[in-house]
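Colleague: sequence first, predicted model second:
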Amino acid sequence: MTGKNRSWWGWGNVEDAVADGELSQLIDRVRALFPNADLTEHTAPDIGSFDVPQSRIRPPKPLAELASTASAERMAHSHGQAFRDVVRALLGHLHDIPDVVVRPRTEDDVVAVLDWCSDAGIAVIPFGGGTSVVGGVEPRVGDEYTGVVSLDLTALDRVLEVDPVSRAARVQAGVLGPDLEQQLRTHGLTLRFFPQSFEFSTLGGWLATRAGGHYATGPTHIDDLTESMRVVTPAGVIESRRLPASGAGPSPDRMFLGSEGTLGIITQAWMKLQDRPRWRATASVSFADFDRGVEAVRVIAQSALNPSNCRLLDPAEAMINAGTATTVLILGFESAHHPVEPWMAQALEVCLDHGGTLPEPVRYTDSENATARNGAAGAWRSSFLRMPYRRDALAARGMIVETFETACTWDTFPQVRASIEAAAREAMREVGAEGVLTCRFTHVYPDGPAPYFGIYAAGTWGKTVEQWDGIKAAVSEAICASGATITHHHGVGRDHRPWYDRQRPDLFATTLAAGKSALDPAGILNPAILIDPS
């Protein structure tokens, strides 16, 4: 797609890694926060240096040309993109490796793979873009399977049909974000769904994890943009009827949205589109007090103004990623059909009523291809897209840099935040990592925010995975105990299972297990995701 080389161990493209002036500024900023940190650089081992075990399985002849047992392919498909994945790769500690990588070209190929694996007792891990940060694509399946197949769907990458009247498209699930938008552009339409992983993640991955997009108020989740889905299961193919809405019983789509590949393989979906936006407005509002900013955001979220961007950064988050030591609200509106000045004016009036100030003028654009992303808002967006690369650079220097997110109601947010802050501070003290906790809102609803927390801590090289695991367990306990959700949009995977099990009703877990038994009788699909194998 870009002619660049994907990193086998870290985020994104090798050519886009942090370097030169950006790296110097990053190191200087970290040294200012943690003057005693050991920032010695550690490089990833060559992918060819690993002692990769011989594949235990061999695909049948009809699938052989779609399969690869090359060590480099298997290593690249052995992990996701969480902090712990990156550090384990840097240390050479990747021990769960798929036996075969299979890239189906058609839905019939997917059916054939599931038939083969069901008969042979082979676990199947849907891979997509491989950007999971919760262990969702790791082949940690135990010894009860004869082998593991990593099912890479990125060859199923086409927009198959466009309905311009209803503004919808039938899209194969393996398409990467940029390729999807490029194919829709010729029709003057857009899905307008841009998670941070947009460049490297797939539509199927978004659907399987109930991903969150860039819209801060609505539509926030991929659920909101899904018209119908087609899913291949070991027991057969399920396709829901394409409708704008329906009250005919429980939704079939809801069963597979968020199922993370344990119930079936999503192969295509009808997605709701929109016209490409023309009018945009962006403002950066400063607050002297984070709590005043929270109250302003709550009022905006309940005002029906529906800003496309409404991201509140606490002073620590703003300083680390936007260079300003104050609470900042990045506020944005966009439309394909009308200017947005009145909506921005009303939202700013709310901000000013809550003590907000406007350090720079609002930026407006009136062009499909132009942006309004200069100033502090532009700095934040640039930093947002570069965060995973900067995370890798710091992880290679012994820093613990990771995020976790949740959602809660407005009335409980102060207590949720206080509980998480206390747990994070105590956990960092216990694991011996000096650090800071940051907070921002990524999405906001009339009844509550989705707080997104960041940990920046000086770790001990060789122990940072264990240190992070201790911190993660502590903050997850605080999230669960305070009644918030263990994840707003990152998925459950294998890493969130202990807290997901406590969040969901027990009878629902039994129902889910019954559904899996019907759809996947041999229990081969992404074992241990959401429920234990029977």
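Modeller: It's in. Numbers count the residues shown, from 1 in each chain.
Colleague: drop to CA atoms for contacts and neighbour counts, all remaining ones
Modeller: OK.
Colleague: Ala296: which element?
Modeller: helix 290-301 (DSSP states H and E).
Colleague: give the other helices and strands that the next helix or strand after that helix contacts.
Modeller: Tracing the chain past helix 290-301, the next element assigned as helix or strand by DSSP H and E is strand 309-313. If you count contacts as 3 or more CA pairs under 8 Å, 6 or more residues apart in numbering; DSSP states H and E, strand 309-313 packs onto helix 290-301, strand 327-335, strand 434-445.
Colleague: the structure to be compared is supplied as follows:
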Amino acid sequence: MAKRCWWGWGYEHAAVAGAEREALMARVAALLPGHDLTDHPPPDARTLALPKPRISRPPFSDDPEDRVAHSHGKAFRDIARNLEGNVESVPDLIARPRTEQDVVDILDWCTREGVAVIPYGGGSSVVGGVEPRCAADYPGVVSLDLSAMDKVLEVDPMSRAARIQAGTFGPNLEEQLKKHDLTLRHYPQSFEFSTLGGWLATRAGGHFATLATHIDDLVESIRTVTPVGISESLRVPASGAGPSPDRLFLGSEGTLGVITEAWMRLQARPTWRASASIAFDDYAAAVTATRLVAQSGLHPANCRLLDAAEAFLNAGVSVNGGLLLLAWESADHPVDAALERGLEICRDHGGRPEERKDAAGSWREAFLRMPYQRDALVRSSLIVETFETACTWSAFGDLHAAVTTAAHDAIKQVAGRGIVTCRFTHVYPDGPAPYFGIYATGRWGSLVQQWDELKVAVSDALAAHGGTITHHHAVGRDHQPWYAKQRPEPFAMAFRAAKQALDPAGILNPGVF
């Protein structure tokens, strides 16, 4: 069985090496000449000085490498700290329930003992969502790893829905649905290393650029274990019976309960596909064309606009303005007419279809390798991280200018040199979801401090210009200061009341929200 990397992304055997690493470093050397590219390999997890477990409960694991692997997520600052051997807070024990009753028993025990519980799916959080920064405030911390609860329990083919356990990883989920010729078709970048429960708890964004953009849109019913009882919503296509119970737990990030299973809406596997890559010489024209496609009612499955820097770095295409990746798919009918209308909209704004047929494929391949390449760059003291948001179309111009300026200014002050890129991950009739990338020179030993300064500068710019602090990466602990300003105070009061009612001992994922 392939071994997960404790300090970075994915599997150990898939790490960037050989020719891929040489080509990556050559690109960095060309873009950021003079940067010290010395490689800093990760320490052996078993050599790290960890505090002894403060609690004991067989058969929970207290294996050092297991504890370290559950200490951090997969954000830049997590990778940098792991490489430096800086693991300040670790869970005392790792629990792996196999049944819902196990979850109930664990929560009962932790409530009685006052032990903090951090629900854990695949550990791919990039916002500090699984990190036990609360350890000093509790007599112990348990990381509740749900990965053993990984079955598709029931399929309703007539209604096209399935009851799925929360610990099911993306590939395993799709493999189990394949025999029914059905698919959830939710593919976040972390698909291979994240679980259904994690997607639900963080309101993850997925495959579709329009319509069903978040996991929320695919939910029929959710079952959640709380310290005071089990909550299961009625399984119906829709309901107008008061506020939605599902909405209480969607995005709650393990603070109100542990999602154990859900009925999810499925679809037939697509058989008709059509796609194109459209180059623009002017970025503003590319944004306008993308907006009109989003507002056309054509509902493309993919509508991803890359600016010139993003197109060059990750799709290998040189454009002056931007590159728009468009795609449609259907299990019911051909989609060529939708593509042709989309192309017509683009041509009206100076877009021209790329002759290279593999631009979208090249970008997709790079997209899947980005986290691995990010890890390799961090090992060579590069600051490589992203910011994602959403805003209205009318606000985008000012927001884009403000974020780009803030990022460049912060890079100059904190790091010296760097590049800022932007792409749209999802689009809506009323606005895009911009995703900004930063590539900057760092100093080994100061990477986390440098990143934190960049994070504050860009996050402040997002908040000041109408952007949400997160579109699909969740709040966690890292986004908390900006989320606290974004949410209405009456809602915050209601959420605190819900937390007190469902988790009176305050043990569930302390510090989030």
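Modeller: Done, it's in. Computed from a predicted structure; not experimentally measured.
Colleague: quick revisit: distance to Trp499 of the first structure and mean neighbour count added to the helices and strands packed on strand 309-313 of the first structure, as a markdown table?
Modeller: Below are these laid out as a markdown table (distance: least, CA to CA, whole Å; neighbours: other CA atoms under 10 Å):
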| stretch | distance to Trp499 of the first structure | mean neighbour count |
| --- | --- | --- |
| helix 290-301 | 27 | 20 |
| strand 327-335 | 31 | 25 |
| strand 434-445 | 21 | 22 |
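Colleague: thinking again about what came up before, compared with the second structure, how much does the helix holding Ala296 of the first structure deviate?
Modeller: Comparison of helix 290-301 of the first structure with the second structure after fitting gives an average deviation of 0.6 Å (mean CA distance after the TM-score superposition for the first structure).
Colleague: could you check the angle strand 327-335 makes with that helix?
Modeller: Relative orientation of helix 290-301 of the first structure versus strand 327-335 (axes from the mean of the first three to the mean of the last three CA atoms, to 10 degrees): 20 degrees.
Colleague: got the angle for helix 290-301 of the first structure vs strand 434-445?
Modeller: Inter-element angle recorded for helix 290-301 of the first structure and strand 434-445: 20 degrees (by the same axes, to 10 degrees).
Colleague: any idea how far helix 290-301 of the first structure is from the middle of the chain?
Modeller: 25 Å (CA atoms, centre = their mean, to the nearest Å).
Colleague: hmm, what's the outermost residue in the second structure?
Modeller: What lies farthest from the middle of the second structure is Asp348; by CA atoms, centre = their mean that is 34.4 Å.
Colleague: select, out of the helices and strands packed on strand 309-313 of the first structure, the one closest to Ser71 of the first structure.
Modeller: strand 434-445 (37.4 Å; CA to CA).
Colleague: which residues in the second structure does that closest one align to?
Modeller: Aligned using TM-score structural alignment, strand 434-445 of the first structure spans residues 417-428 in the second structure.
Colleague: neighbouring contacts of stretch 518-528 of the first structure?
Modeller: Residues outside stretch 518-528 of the first structure that contact it (CA atoms under 8 Å, 6 or more residues apart in numbering) are 117-118, 121-126, 141, 233-236, 260-264, 494, 516-517, 533-534.
Colleague: can you tell me which of those are in strands?
Modeller: Counted as lying in strands by DSSP state E, out of the contacts of stretch 518-528 of the first structure, are Ile122, Ala123, Val124, Ile125, Pro126, Thr233, Gly236.
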